[in-house]
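A.B. asks: Next one to model:
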Amino acid sequence: MSIASPFFEALIGKAVSHVWRGHGSAIFVEFGTLTAHTRKDKTQGQAFGELSLMIQWSWRIERPKSILGGSWSPEARWPGMFEKLKGATVSEVQLYGQLPEICVSLSNGLRLTSFMTAEGQPEWALIALQPKIGSLCVKRGSLCVEPPNL
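C.D. replies: Here you go, the predicted model:
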C-alpha cells in the first residue's frame, strides 16, 4: 500500500465543489462538502472542501483528446475552465513521472494535471480535512505526508 492510498481512496467519488485562484497561477480545487471560512479579521475567506488540491503553478486541464487550457492560458479564460470542473466527480487519481506529479480524472472526461516546469520540486499538495489524515506532497523528489493541523 502506498502512502498516497488513503488520500486517493478519500478523493474517489467526491465532486468538485469549488475552484479558486490563489496567488499568481496557483489554483485550489475543493472536493466534497464545502465549509465556510472566516478570516481572523472577520472577513469571508474562500470556502474549503473535505479535500483540497493545491497546484502552485504549471497545471493544465485536459479534454480526452486536447488541452482545454492551463496556467499559461489567458487569465480571462480561467473562470470558464474552472466552471467546467465543477460538479464532476473524481473517477481516478494517478501519480506520474520520476518526480511525482498528480493527475485527477473526472467523470465528465476532463483531467487536471500538475507539471512543474522550473527547477526544484513539484509544487502540489492534496490536503485532507475530512478525514483528517494530513497533506500529501512532494519533498526531495519523494511523496511525503505532513500531519494534519489540529
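
A.B. asks: hey, let's count contacts and neighbours off CA atoms from now on
C.D. replies: Noted.

A.B. asks: Need the three-state assignment for the most centrally placed residue in the chain.
C.D. replies: In the chain, the residue lying closest to the centroid (Cα atoms, centre = their mean) is L53, at 2.3 Å. What DSSP: H, G, I helix; E, B strand; the rest coil gives for L53 is strand.

A.B. asks: now swap in the one 4 residues further on and tell me
C.D. replies: Three-state assignment for W57 (three-state DSSP): coil.

A.B. asks: From E123, how far off is it?
C.D. replies: Going from W57 to E123 by Cα to Cα, to the nearest Å gives 7 Å.

A.B. asks: Also this sequence, please, to line up against the first:
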Amino acid sequence: MQLATPFTEAILGKTVSHVWRGHRSALFLEFGMLTPRTKRNGDPGNACGQISLMIEWGWRIERPRSILGGCWSEEKRWPGMFKQLLGSKVDGVEFIGRLPEIVVLLSNGLRVVSFMPAEGQPQWTLLAHSPALGDLSVKRGRLYLDPPQPAFPHIGEIR
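C.D. replies: From the prediction side, this is the model:
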C-alpha cells in the first residue's frame, strides 16, 4: 500500500467540494479547491477538485450502521445522498479486499465505498491534479500508479 501513501496524505483533511454523476451510475467526488471547467461547446462543465475520486459504477454510501444508498438506489434519491457528502472532510482512506476497493471515511460519519459486482477489476480511480501525483487505480488485482502526464493546452476543457 506504499504506492497509495502520497494519495492518502494529499487527500486527508480535504473537503468534499463537489459531487456529480457521470455516465450512467459513475460517481465523481471532488476534494479541495475547485477549478472551473468548460466543455468544448462552451458550456460550463463540472468543476474539478485538487483530487478527484471516480467510481465507475459499483458504489454505496454507508452510515455507521446502515447503507444510506448507492448505485442501485432510485436515481431520484441520488441528489439528496450527494448533498449529505458536501462540506465533510476526509478523515481517512482505506483499501479493502484481495482486489483493492477504496473506502473514503468522512468527518460526518459517512463512508463512500467502491465495489465491483461484475467480472474484471475494481473500477475506481483517484486522480491527483494538485499536487500532480498521477492516477491511482487497480490493474491485475493490485494498486497501480499511472504517472502524471504533461499539461496540455486544453487543460480546463472537457468533452
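
A.B. asks: what residues are shared contacts of W57 and E123 of the first structure?
C.D. replies: Counting by Cα atoms under 8 Å, 6 or more residues apart in numbering, the shared contacts of W57 of the first structure and E123 are M116.

A.B. asks: Would you mind measuring from the closest residue to L127 of the second structure other than its chain neighbours to P147 of the second structure?
C.D. replies: Of all residues beyond its chain neighbours, the one nearest L127 of the second structure is D135 (4.5 Å), with distances taken as Cα to Cα, 6 or more residues apart in numbering. Distance of D135 of the second structure to P147 of the second structure, given as Cα to Cα: 7 Å.

A.B. asks: In terms of neighbours, single out the busier of those two.
C.D. replies: Neighbour comparison, D135 of the second structure and P147: the larger count goes to D135, with 20 against 11 (by other Cα atoms under 10 Å).

A.B. asks: The more buried one: what secondary structure?
C.D. replies: Going by three-state DSSP: D135 of the second structure is strand.

A.B. asks: That one contacts Q149, correct?
C.D. replies: No: checked against Cα atoms under 8 Å, the pair D135 of the second structure and Q149 is beyond contact range at 9.6 Å.

A.B. asks: Can you show me the strands along the second structure?
C.D. replies: With DSSP state E, the ranges of strands along the second structure come out as 16-21, 27-31, 38-39, 51-55, 59-62, 67-70, 90-96, 101-106, 111-114, 124-128, 134-139, 142-146, 157-158.

A.B. asks: could you redo those as TSV and give each row distance to G80 of the second structure?
C.D. replies: Shown next, in TSV, are the strands of the second structure (distance: least, Cα to Cα, whole Å):
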stretch	distance to G80 of the second structure
strand 16-21	11
strand 27-31	14
strand 38-39	25
strand 51-55	18
strand 59-62	12
strand 67-70	10
strand 90-96	19
strand 101-106	17
strand 111-114	15
strand 124-128	22
strand 134-139	28
strand 142-146	32
strand 157-158	26
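
A.B. asks: Cheers, nothing more for now.
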